[in-house]
Structure formats: C-alpha cells, structure tokens
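Enquirer: Next input, structure requested:
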Amino acid sequence: MRTADIVVTATPAREPLFNAAWVGPGTHIVSIGSDAPGKRELPSELFPKARLFCDLLSQSVQIGEFQYVRDEIDAGVLAVTPIGDVIERRALGRRFDNEITVFDSSGISLQDLYMADALIRAKASHR
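Expert: Alright, predicted model coming up:
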C-alpha cells in the first residue's frame, strides 16, 4: 500500500481493508466492492485527505463507500465529483501529482452496457 500508485478494491468486505495512513501521496484508489448498505472497503479517515469521485452520488451515499460520510457530504465538509463531470470536462480530475484520488464505483448498469457495446464494436472493427 505505501508504495502503490493505484489500488483497486473489489471485495465483499464490511470493514476497511487498510489504514488511511498507509496511502502515499499521488495514490489513486478505486473501490468497486461496496455496492450495498453495510459494505465497506475504505477507511473514512482517508476521505478528507483525498479528492473524491463517484459514478452516481445519490447511489454512492446510499450503498457505496460514501454512505459512511453522508453527513459530511451533505454539510459540504467533503466534496464528491461525479466522474461524468470529469469526462465531459465540467470538472477537473487530478490537479497535481501528489494528490490522493478516490473513485467509488457503486455500479451503474447503463455504464456497464455502454462499455460492453464499445468493446464489441472495437473488436468488430479490428476483424
């Protein structure tokens, strides 16, 4: 963890998998296992030290990693940027090299279908 550039968690965990202090500057963390109430992979202490992103905020605060910091998000203490805003260039992604970034993907089936279609089209165009 201390030397990782990218960390991806994809587990059915119900408690954090690591200590927030283990995350080094510039690390990008993707959590995809928290997709139901009570599931959790990341320590909440990490969030104030990081720039936060998600696929759909309303879902992320209900069933994703950010369900544990919903009050801080609602109060404006923590800001979460929808990844679509970054893709559409309405918001910045990583701003500097040593910034810690966290992406919580609680799972949007429409995005999965879009990616599957894009992969099928890419494969067909290479035949």
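
Enquirer: From now on I want contacts and neighbour counts done on CA atoms only, so please keep to that.
Expert: Noted.

Enquirer: which residue is nearest the centroid of the protein?
Expert: F103 (1.6 Å; Cα atoms, centre = their mean).

Enquirer: So that residue: helix, strand or coil?
Expert: strand (DSSP: H, G, I helix; E, B strand; the rest coil).

Enquirer: One more, so I can put them side by side:
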Amino acid sequence: MADAEEACARADVIVTATTARADTPPLFRADRIRPGTHISCMGADAPGKRELPPELFARARVFCDLPEQARRMGESRNAPEETVLTPLGEVLVGRAPGRRDAADVTIFDSSGIGLQDLYLGLALLEELDITL
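Expert: Alright, predicted model coming up:
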C-alpha cells in the first residue's frame, strides 16, 4: 500500500475530504505534486482545519465556489493573501479560463453551494448527451 506522499506523487487527481487540523502537518508536501495534477479539497470547512500545504497555492491555479466564502471557511483561508481565487461559475459560463495548460496544477476549494453543484451536474449531463 502506498503512503500519502507516494500516492500524491503518482496521482493525476487528488480529492481530500478529511478532518485534518491546521495545528498538524498538511496531508502531503507541496513538492510531491507533479505538473498537471488537479486537487479537489473539501475537508477544511471550518476554522482551524487545513488539508493542503500553504506553499502549494503559489504554483497552482485556484478555483472555488465563491471567493468570499472560500477565504472565510474553505481551504483558501490558508492561502497567501495574493492568491487569485477564480469562481467556478465564471469558468462554467465562459467569463474566466479554466485549465490553460496541461502542466497547470489546479485546486478546487469546495466550500459548498448546492445550486452551483446542481448546475454543474446538469451541464455535464448535457455535454454527455444524457437524458434523465
């Protein structure tokens, strides 16, 4: 069985949904994340919680539900102040770019907006031409 460091070094997609605390080490080291990796994090949903190493934000493009909410109660609370948080909704409607390059490290800081989740699910079903 691979440990977290080894698994992260091999992964294309990482999803974190833990109860990790800010007073403990992050789940993995930033240098273990290779170019092109996408990370979806949703466990740091309250003050005092942290899953990602803060230095990872310096080399990642960060997307979120709502920047104000992500800064207040998401993983982005732990990001440097200058980190740009792009609302996922802006990408979905074409007002902001998503991944620009195959080597981009991307982070989605999910703090939860149900209506946006529903819209994204419907857009994916439409794209895949699936009828319910």
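
Enquirer: Alignment lookup: the residue nearest to the centre of the first structure to the second structure.
Expert: Matched by TM-score structural alignment, F103 of the first structure corresponds to F108 in the second structure.

Enquirer: what's the distance between its match and H38 of the second structure?
Expert: Shown here: F108 of the second structure relative to H38 of the second structure, a distance of 8 Å by Cα to Cα, to the nearest Å.

Enquirer: try A102 of the second structure
Expert: A102 of the second structure is 10 Å from H38 of the second structure, by Cα to Cα.

Enquirer: swap in R99 of the second structure?
Expert: With Cα to Cα as the criterion, R99 of the second structure and H38 of the second structure are 10 Å apart.

Enquirer: what sits in contact with each of those two?
Expert: Here R99 of the second structure and H38 share the contacting residues T106, scored by Cα atoms under 8 Å, 6 or more residues apart in numbering.

Enquirer: Between these two, which has more neighbouring residues?
Expert: A count of neighbours by other Cα atoms under 10 Å puts H38 above the other of R99 of the second structure and H38, at 22 against 14.

Enquirer: Tell me which residues touch the more buried one, please.
Expert: 12-14, 105-108.

Enquirer: Trace it over to the first structure, please.
Expert: H38 of the second structure maps onto H28 in the first structure, by TM-score structural alignment.

Enquirer: swap in G89 of the second structure?
Expert: By TM-score structural alignment, G89 of the second structure lines up with G84.

Enquirer: wait, doesn't the residue nearest to the centre of the first structure sit right on L57?
Expert: No. Counting by Cα atoms under 8 Å, F103 of the first structure does not reach L57; the two are 11.1 Å apart.

Enquirer: those strands in the second structure, which residues are they?
Expert: Assigned by DSSP state E, the strands in the second structure fall at 13-16, 38-41, 60-64, 85-87, 105-109.

Enquirer: Surely P87 of the second structure and Q69 touch.
Expert: No. Here P87 of the second structure lies out of contact with Q69, judged by Cα under 8 Å, at a distance of 10.5 Å.

Enquirer: higher neighbour count, those two?
Expert: P87 (20 against 17).

Enquirer: list the contacts for that one?
Expert: Here P87 of the second structure is in contact with 63-67 (criterion: Cα under 8 Å, 6+ apart).

Enquirer: distance of it from R61 of the second structure?
Expert: From P87 of the second structure to R61 of the second structure the distance is 11 Å (Cα to Cα).

Enquirer: And R72 of the second structure, by the same measure?
Expert: Distance of R72 of the second structure to R61 of the second structure, given as Cα to Cα: 19 Å.

Enquirer: Looking at these two now, which is surrounded by more residues?
Expert: R61 (20 against 15).

Enquirer: I'd say that one and I107 touch.
Expert: Yes. Between R61 of the second structure and I107 there is a contact under Cα under 8 Å: 6.2 Å.

Enquirer: With that, I have no additional questions.
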